[in-house]
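S.K.: Mind looking at a prediction? Sequence and model below.
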Amino acid sequence: MTALTLAAAQTTSIAGDVPANLQRHLAFMRAAAGHGVQLLVFPELSLTGYEPSLADELAIAPEDARLAPLREMARELRLTAVVGMPIRLAPGTGVLIGALVLGADGSLGVYTKQHLHPGEEVAFIAGQGGAALAWGDDRIALAVCADFSHSSHPRNAAQSGANVYAAGVLISEAGYAADTTLLQGYAAEHRMLVVMANHGAPTGGWTSAGQSAIWAADGLVAAASGTGEALVIARREAGRWTGRQVAI
């Protein structure tokens, strides 16, 4: 297997302040590139914070010019970033919870959250998912938060050939133990790396647990020690995963 370096970006979002959050994303991307990261995954709705009440006014088209600095940085750094944003695929349509794949080659991919958390239907409509990312011999499947609570979601990813499952999430302190047990279980059951990027501070009225983490089939690779901003990095060399936390 070729070397591969992935990371979860544990960010703290300012509610509704897309320009400020975008600048922090750029800083994370630069820091990640400095550590050799090739794919960087941000939390659910990372560019706005998890703010359903603001989603309608903040929703954009995936090709919106406001994302240009991120796309340009991805090309410049040769790094692919998966960022969270409320999106509309066409004018007048419902708002989706999007994970936008800003490719190192300048490409743009769109993943939309398939399984809404109870209550999210007030602000969002369910999405259709998206294609796995082809990365040499690797296939990286994406998920957004409640997607992974449905065991069929990671199972379908594994059956389609994915060996990495990357989720941008908002997991609260109350839900952390149960949710991470699920994620670690998927890593073991499906023999794939599982990447979980969580918010590092309260957002949308939820107290996020932070503690973003990455698991391989044989257990934990790396995790953030708590809340606040951090990079959680995993690198595969000669078929073996090693990891670390880096403060931002």
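M.R.: Yep, it's here.
S.K.: C-alpha from now on. contacts and neighbour counts both.
M.R.: Fine.
S.K.: Mind jotting down where the strands sit in this structure?
M.R.: With DSSP state E applied, the chain shows strands at 4-10, 39-41, 80-87, 96-102, 108-112, 133-135, 138-144, 164-168, 193-197, 213-216, 219-223, 230-237, 240-247, listed in chain order.
S.K.: centroid residue for this structure?
M.R.: When Cα atoms, centre = their mean is applied to the chain, the residue found nearest the centroid is residue 168 (2.9 Å).
S.K.: so that residue touches residue 141, yeah?
M.R.: No: when contacts are counted by Cα atoms under 8 Å, residue 168 is not listed as touching residue 141 (11.6 Å).
S.K.: ok, and the closest non-adjacent residue to the residue nearest to the centre of the chain?
M.R.: Ranked by Cα to Cα, 6 or more residues apart in numbering and with sequence neighbours excluded, the top spatial neighbour of residue 168 is residue 43, at 4.0 Å.
S.K.: I'd like to know how far that neighbour sits from residue 237.
M.R.: As for residue 43, its distance to residue 237 is 26 Å (criterion: Cα to Cα, to the nearest Å).
S.K.: and the comparison structure, right after this:
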Amino acid sequence: MTALTFAAAQSISIPGDVHANLIHHQRFMQAAAEQHVQLLVFPELSLTGYERGLAAELAILPEDGILQPLRELARELGLTAVVGVPLRLEANAPVLIGALVLGADGSLGVYTKQHLHPGEEVAFAPGHGGSMLAMGSDHIALAVCADFSHARHAAAAAEQGATLYAAGVLITEGGYLPDTTLLQGYAKQHAMAVLMANHGDATGGWESAGRSAVWGPDGSLIAAAPGRGDLLVIARRTTDGWAGQVLPVTTL
């Protein structure tokens, strides 16, 4: 396998303040690039916070110009970033929970959450997933939060050849143990690395547990944030095996 460095961006979102969150995302991307990260995954709805009541107002189209600073920075840094947004695929279409893939080559990919949590249907419609990402010899399958609670979702990714299963999430302390047990189990069962990017603080009335993590394809824990806060959780694969690192990210 070729060398690969990827990271979970455990970021804190300011409720409904897309401009401030864009700036914060840029800082995470810069910090990740300094560590030679090739793929950076943000939490669910990271650009707005998990604000169901604001989703219709804040929803954007994939090609919205508001994302241009992030797209340009991704290209400049040679980094692919997966950011969470409320999304409409066309004007007046239903609002979806989206993960936009801002490619290091300037490309734009779209993933939409397929499986909603109970209560999310008041603000969102189910999405349709998306294509896997190719990075060298690796294939990355995306998930957004409740997607991974369906074992078939992870199994389908493995059947399609995924070497990394990357989930942007909002997980509370009460859900942390069962959810991470599932994710770690997928890593071991399907022999693929698994990344979980959780929110770094409370959002949308929910107290995030933080503690973003990465597991290796044998199910072993590579790196995990010790708690909440703005943190990068980095995993590096080399010819010598896997290594992890957790670093704080300061605001601009």
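M.R.: Good, I have the coordinates. The shown structure was predicted, so the numbers you read here are calculated from the model rather than taken from an experiment.
S.K.: TM-score of the superposition?
M.R.: With the length set by TM-score structural alignment, normalised by the length of the first structure, the two chains reach a TM-score of 0.99; 248 aligned residues with a Cα RMSD of 0.6 Å.
S.K.: Name all residues that make contact with the residue nearest to the centre of the first structure.
M.R.: Residues in contact with residue 168 of the first structure, defined by Cα atoms under 8 Å, 6 or more residues apart in numbering, are 41, 42, 43, 44, 84, 99, 143, 144, 145, 196, 197, 198.
S.K.: in the first structure, which helix has the most residues?
M.R.: Identified as the longest helix of the first structure according to DSSP state H is helix 18-34.
S.K.: what's next to that one, contact-wise?
M.R.: Residues from elsewhere that reach helix 18-34 of the first structure, judged by Cα under 8 Å, 6+ apart: 7, 9, 11, 13-14, 40, 46-48, 70, 73-74, 77, 79, 81, 231, 248.
S.K.: re the thing from before, looking at the strands of the first structure, which is buried most?
M.R.: Of all the strands of the first structure, strand 193-197 carries the top mean neighbour count, a mean of 30, counting by mean count of other Cα atoms under 10 Å.
S.K.: Not counting it itself, show me its contacts.
M.R.: With Cα under 8 Å, 6+ apart as the test, strand 193-197 of the first structure has contacts from 7-10, 41-43, 163-169, 183-184, 186-187, 212-217.
S.K.: residues in contact with the residue lying farthest from the centre of the first structure?
M.R.: Counting by Cα atoms, centre = their mean, the extreme residue of the first structure relative to its mean C-alpha position is residue 92, 26.5 Å from that point. Residues counted as contacts of residue 92 of the first structure (Cα under 8 Å, 6+ apart): none.
S.K.: which ones are touching the closest residue in space to residue 143 of the second structure that isn't next to it in sequence?
M.R.: Distances taken as Cα to Cα, 6+ apart put residue 167 closest to residue 143 of the second structure, at 4.5 Å, once the chain neighbours are dropped. In this structure, residue 167 of the second structure makes contact with 41, 43, 142, 143, 144, 145, 148, 194, 195, 196, 197, judged by Cα under 8 Å, 6+ apart.
S.K.: circling back: turn the strands of the first structure into TSV, including distance to residue 66 of the first structure.
M.R.: Below are the strands of the first structure laid out as TSV (distance: least, Cα to Cα, whole Å):
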stretch	distance to residue 66 of the first structure
strand 4-10	20
strand 39-41	19
strand 80-87	12
strand 96-102	13
strand 108-112	14
strand 133-135	24
strand 138-144	22
strand 164-168	21
strand 193-197	23
strand 213-216	29
strand 219-223	31
strand 230-237	24
strand 240-247	27
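S.K.: Quick check: which of the ones you listed is nearest to residue 54 of the first structure?
M.R.: Among the strands of the first structure, the nearest to residue 54 of the first structure by Cα to Cα is strand 80-87 (9.3 Å).
S.K.: contact partners of that closest one?
M.R.: By Cα under 8 Å, 6+ apart, the list of residues contacting strand 80-87 of the first structure from outside reads 29, 38-48, 55-56, 58-62, 74, 95-104, 168.
S.K.: Translate residue 54 of the first structure into the numbering of the second structure.
M.R.: Structural alignment places residue 54 of the first structure opposite residue 54 in the second structure (criterion: TM-score structural alignment).
S.K.: got a list of what that match touches?
M.R.: Residue 54 of the second structure neighbours (Cα under 8 Å, 6+ apart): residue 16.
S.K.: what does residue 134 of the first structure give?
M.R.: Neighbouring residues of residue 134 of the first structure by Cα under 8 Å, 6+ apart: residue 140.
S.K.: wait, doesn't residue 231 of the second structure sit right on residue 247?
M.R.: Yes: applying Cα under 8 Å, one finds residue 231 of the second structure in contact with residue 247, separated by 5.6 Å.
S.K.: one step back: residue 101 of the first structure versus the residue farthest from the centre of the first structure, what's the distance?
M.R.: The gap separating residue 92 of the first structure from residue 101 of the first structure is 23 Å, by Cα to Cα.
S.K.: One more: residue 121 of the first structure?
M.R.: 24 Å.
S.K.: The strands of the first structure: which one's closest to residue 126 of the first structure?
M.R.: Taking Cα to Cα, strand 96-102 is the member of the strands of the first structure nearest to residue 126 of the first structure, at 6.6 Å.
S.K.: Determine the set of other helices and strands touching the closest one.
M.R.: helix 68-77, strand 80-87, strand 108-112 (3 or more Cα pairs under 8 Å, 6 or more residues apart in numbering; DSSP states H and E).
S.K.: again, 7 Å this time
M.R.: Here strand 96-102 of the first structure touches strand 80-87, strand 108-112, going by 3 or more Cα pairs under 7 Å, 6 or more residues apart in numbering; DSSP states H and E.
S.K.: gap between that strand and the chain center?
M.R.: 9 Å (Cα atoms, centre = their mean, to the nearest Å).
S.K.: now swap in stretch 230-241 of the second structure and tell me
M.R.: 16 Å.
S.K.: can you check stretch 146-159 of the second structure too?
M.R.: Per Cα atoms, centre = their mean, the displacement of stretch 146-159 of the second structure from the mean C-alpha position of its chain is 15 Å.
S.K.: neighbouring contacts of it?
M.R.: Outside of stretch 146-159 of the second structure, the residues that reach it under the criterion Cα atoms under 7 Å, 6 or more residues apart in numbering are 113, 114, 115, 116, 117, 141, 186, 190.
S.K.: Mark which of these are buried, thanks.
M.R.: Buried members of the contacts of stretch 146-159 of the second structure, counted by 16 or more other Cα atoms under 10 Å: 113, 114, 115, 116, 141, 186, 190.
S.K.: ok, these vs residue 208 of the second structure, which is closest?
M.R.: Within those, proximity to residue 208 of the second structure (Cα to Cα) peaks at residue 116, which comes in at 17.8 Å.
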